[in-house]
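>>> Pasting the sequence and the predicted model now:
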Amino acid sequence: LEDRVVIIDIYGFGLAVNILPSSALVKKIGQECSLFCHLAVRENSLELYGFDTAEELKFFEILISISGIGPKGAMNILTQANPETIRQAVIQNNSDYLVKIAGLGKKTANKLIMELKDTITDDERGCLLEDEETISALKSLGFTLKESCSALEKIKDKNISVEEKIKIALRDLGNR
């Protein structure tokens, strides 16, 4: 139908599912696939939203629970920033970054920060504030905030250089 909607054939019954442009499903045309889905029920329509991971689905559901953000707005937010990036903005109270995301005003960005603060653990918050540069490097290598924080927690000597922290964390992450 369009670049954000795919038709999924379930035993000859086609379902239109809204997906993120970054979805791995885009590359699986004609192949078997599985999605984590949310059914949005409206007065005169039913719409399916599909995600590659349970984390994306959970984040989508948190976003749509915030007053002023509907399913289309949540998809727009997740198209422009992944959950990890948004979580970092929340930890840093960076509403300016969230405002740059299309469809979010200052008020909604602040609401988003307030709602999401409860979903972030103290360990993640502390880890990000302590080791922001190291985490940024690990994220650019494809690791999540949770994985990065877990690896950094195991480093005993906190006074070593960022480069050393990255080396140690990569060794730990490679052994999982």
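Perfect, thanks for sending it.
>>> make it CA atoms for all contacts and neighbour counts henceforth
OK.
>>> contacting residues for the most centrally placed residue in the chain?
For the chain, P83 is the residue whose C-alpha lies nearest the centre (C-alpha atoms, centre = their mean; 1.8 Å). Residues in contact with P83 (C-alpha atoms under 8 Å, 6 or more residues apart in numbering) are 56, 59.
>>> Equivalent analysis for the one 4 residues further on, please.
If a contact means C-alpha under 8 Å, 6+ apart, then R87 has 116, 120 as its contacts.
>>> what about it, which helix or strand?
Here R87, judged by DSSP states H and E, is contained in helix 83-91.
>>> cool, N159 as well?
Counting by DSSP H and E, N159 is found in no helix or strand.
>>> What is the burial count for it?
Using other C-alpha atoms under 10 Å, N159 is surrounded by 9 other residues.
>>> go on, L145?
Neighbour tally, L145, other C-alpha under 10 Å: 22.
>>> Run a quick neighbour tally on the nearest residue to it once chain neighbours are set aside.
Distance criterion C-alpha to C-alpha, 6 or more residues apart in numbering; nearest residue to L145, sequence neighbours excluded, is E84 at 6.5 Å. Applying other C-alpha under 10 Å, we find 17 other residues in the vicinity of E84.
>>> Now do E84 against F13, distance only.
35 Å (C-alpha to C-alpha, to the nearest Å).
>>> Repeat that for K28.
Taking C-alpha to C-alpha, one finds K28 at 18 Å from F13.
>>> what's the answer for G174, then?
Distance from G174 to F13, by C-alpha to C-alpha: 43 Å.
>>> quick revisit: off-centre distance for the helix holding R87?
Centroid separation for helix 83-91 versus its chain: 8 Å, with C-alpha atoms, centre = their mean, to the nearest Å.
>>> what about versus this one:
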Amino acid sequence: MISSLRGTVTHVGLHSAVLDVNGFGMLVQATPQTLAGLRVGEQASVATAMIVREDSMTLFGFEDADQREVFETLLAVSGVGPRLALAVLAVHTPEAIRIAAASGDDKAFSKVSGIGPKGARRIVLELAGKLVPLEVTPGVPKQTWQGQVLTAMMGLGWSEKDAAAAIDAAVEEAPEVAATGDVGQILKLTLRRLGQDGARSSARTAVGR
């Protein structure tokens, strides 16, 4: 199993790159974010996962081992192949994926091309307990979890302004949850708050009509 590659970048395309490793040109499929960090003619290192089929062997490259771990965990979900798992990582960061899975946010996965509502729900159900947000160390200032939740919200598509306002409102509503520093629970509370605000807004619009 090839778990990493280091070599000279000889080609960077829209979906893949080639690294010259001791005279061997190794083709790796990767996300746009990973490919954006590669420069032709320069040395580069990528974490890799090899997918072996009856008629092919394909290498997938990642910026680090964390991305690879999330990729391999996604592959365990029924109906999710390597291309779709890579597409999820192209849309969300590993931590945003962990938080979406932990908070049951299936809409986050629906934003990925090729994943419908039913598929998104299945992903959330099958990832439950397998991907959890990085724990906040006791004693770390509150701003640490606030930054993590804000980053996750922005990764899920919310603007920084709306996400920050929702976090503040959620914390004010349930300070005991904020006191725990549990990123997953705080995110779930914040998403619920945004859902309630969205429902109120829709109701006001309907009444106005």
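Perfect, I can see it now. Note that this is a predicted model, so its numbers are computed, not measured.
>>> Counting neighbours, which bits of the helix or strand that the helix holding R87 of the first structure is followed by end up buried?
Sequence order places helix 95-100 as the next helix or strand after helix 83-91 of the first structure, per DSSP H and E. Applying a neighbour-count criterion of 16 or more other C-alpha atoms under 10 Å, one finds 95, 98-99 buried in helix 95-100 of the first structure.
>>> Average offset of helix 95-100 of the first structure relative to the second structure?
Following superposition, helix 95-100 of the first structure is found to deviate from the second structure by 1.7 Å on average (mean C-alpha distance after the TM-score superposition for the first structure).
>>> what span of the second structure lines up against that helix?
Aligned by TM-score structural alignment, helix 95-100 of the first structure falls on residues 106-111 of the second structure.
>>> Show residues contacting the matching stretch.
Under C-alpha under 8 Å, 6+ apart, the answer for stretch 106-111 of the second structure is 88, 91, 100, 115-117, 119-121, 123-124, 156.
>>> Also stretch 172-185 of the second structure?
99, 102-103, 132-136, 142, 145, 148-149, 171, 186.
>>> Now do the same for A151 of the first structure: its match in the second structure.
When the second structure is aligned by TM-score structural alignment, A151 of the first structure is left unaligned.
>>> Name the nearest residue to E56 of the first structure, sequence neighbours excluded.
Using C-alpha to C-alpha, 6+ apart, the closest residue to E56 of the first structure is P83 (6.9 Å).
>>> Against D122 of the first structure, how distant is that neighbour?
17 Å.
>>> Kindly report the same for L173 of the first structure.
Relative to D122 of the first structure, and taking C-alpha to C-alpha, L173 of the first structure is found at 21 Å.
>>> All the strands of the second structure, residue numbers only.
4-12, 16-21, 24-29, 43-52, 57-62 (DSSP state E).
>>> about what we covered before: tell me which of L173 and D122 of the first structure has more neighbours.
Using other C-alpha under 10 Å as the criterion, L173 of the first structure and D122 rank with L173 on top: 16 against 12.
>>> doesn't E153 make contact with the more buried one?
No. Assessed by C-alpha atoms under 8 Å, L173 of the first structure is found out of contact with E153, at 12.0 Å.
>>> sorry, back to before: relative to the second structure, what is the average displacement of the helix holding R87 of the first structure?
Overall, helix 83-91 of the first structure averages 1.7 Å from its counterpart (mean C-alpha distance after the TM-score superposition for the first structure).
>>> Which residue of the first structure lies farthest from its centroid?
When each C-alpha in the first structure is compared with the mean C-alpha position (C-alpha atoms, centre = their mean), G12 comes out farthest, at 32.2 Å.
>>> and it, what pairs with it in the second structure?
Aligned by TM-score structural alignment, G12 of the first structure pairs with G23 of the second structure.
>>> could you measure its match against G7 of the second structure, distance?
9 Å.
>>> How about G208 of the second structure?
62 Å.
>>> and if you look at A30 of the second structure?
For A30 of the second structure, the distance to G7 of the second structure equals 16 Å [C-alpha to C-alpha].
>>> the more surrounded of those two?
Shown here are A30 of the second structure and G7; by other C-alpha under 10 Å, A30 has more neighbours (26 against 20).
>>> my guess is that one meets F62, correct?
Yes. With contacts counted by C-alpha under 8 Å, A30 of the second structure reaches F62, the gap being 6.4 Å.
>>> Tell me which residues touch R68 of the second structure, please.
Counting by C-alpha under 8 Å, 6+ apart, R68 of the second structure has contacts 47-49, 61-62.
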